[in-house]
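**Student:** predicted model and sequence follow; I will ask about them next.
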Amino acid sequence: MSQIIYKIAPETLWREAEAKGSFTGAPIDIADGFIHFSTAAQARETAAKHFAGQSGLLLIAIDGARLGDALKYEVSRGGALFPHLYGVLELKNVLWVKPLPLGADGAHQFPVLEAE
């Protein structure tokens, strides 16, 4: 069974990861010591809280089941469990990458997301 989790990243940062073959994280991930992800239910709130008004973003879907023990669900804002990867994201675990454009209302326009 797949366990799909999501990463929001600036396109320039993600394209660098594609060139290298792996993603080591955004500056906040590197500072925190793990890569932050969101579940389908958390992705919109993450975009609104941490990426408000930002354009040039991508939404990356990852099969969390392939990440093994390096993926941990830990308590974060509001007591919710968020997926955190303690390691490098190998791009072979990426299911798809889609643009995350801003809509006329200033909110990010998400594709349909699969729940875990």
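**Tutor:** Right, received. Where do you want to start?
**Student:** make it CA atoms for all contacts and neighbour counts henceforth
**Tutor:** Will do.
**Student:** how about residue 114, nearest residue that isn't a chain neighbour?
**Tutor:** Spatially, and ignoring its direct neighbours in sequence, residue 114 is nearest to residue 40 (6.4 Å; CA to CA, 6 or more residues apart in numbering).
**Student:** another structure for you, compare them:
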Amino acid sequence: MLIYKVFQESEWADLVQNGETEGAPVDLADGYIHFSTAEQLRETVAKHFAGSPTLVLVTIDADTLGEALKWEVSRGGKEFPHLYRKLKRSDAVAHALLPMGENGHVFPDDIP
């Protein structure tokens, strides 16, 4: 199963440069790295990143994260994936820009 992490461009650049990250400020505050499923992604971006300039959408194969990935109830009573370890650059199977369009961020075609 694929899951997604949204980064500001500077956060993605830091991950690429350092090879790993403990996440964004919200991740550090909560003690885990927040992810979304494809079905949760648009709502996540609208709620937490509305108006942000270009974002980077990182795709992760959840099955490769092992026991450090926990599915926990969060927004709206839905289970969200949370990673309880650093995210490594090598965990990413793909990444894409989420630029701002006229009606918000523009998502890749494979995101529902």
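**Tutor:** Received it, and whenever you're ready, just let me know what you need. Quick caveat, the model's predicted, so the values are computed rather than measured.
**Student:** please state their TM-score.
**Tutor:** In this superposition the chains share a TM-score of 0.95, using TM-score structural alignment, normalised by the length of structure 2; 112 aligned residues with a CA RMSD of 1.2 Å.
**Student:** show me what the residue nearest to residue 114 of structure 1 aligns to in structure 2.
**Tutor:** Residue correspondence to structure 2 (TM-score structural alignment): residue 40 of structure 1 is matched to residue 38.
**Student:** its match: neighbouring residues, count only.
**Tutor:** 16 (other CA atoms under 10 Å).
**Student:** wait, residue 70 of structure 2 sits on residue 85?
**Tutor:** No. Residue 70 of structure 2 lies out of contact with residue 85 (CA atoms under 8 Å); the separation is 10.7 Å.
**Student:** before we move on, the earlier item: my guess is the residue nearest to residue 114 of structure 1 meets residue 5, correct?
**Tutor:** Yes. Contact criterion CA under 8 Å: residue 40 of structure 1 and residue 5 qualify, at 6.7 Å.
**Student:** aligned to residue 97 of structure 1, what sits in structure 2?
**Tutor:** When structure 2 is aligned by TM-score structural alignment, residue 97 of structure 1 is paired with residue 95.
**Student:** list the residues that contact residue 7 of structure 1.
**Tutor:** Applying CA atoms under 8 Å, 6 or more residues apart in numbering to residue 7 of structure 1 gives the contacts 36-38, 59-62.
**Student:** let's see that with 10 Å instead.
**Tutor:** Residue 7 of structure 1 is in contact with 25, 35-39, 43, 46-47, 58-62, 97, counting by CA atoms under 10 Å, 6 or more residues apart in numbering.
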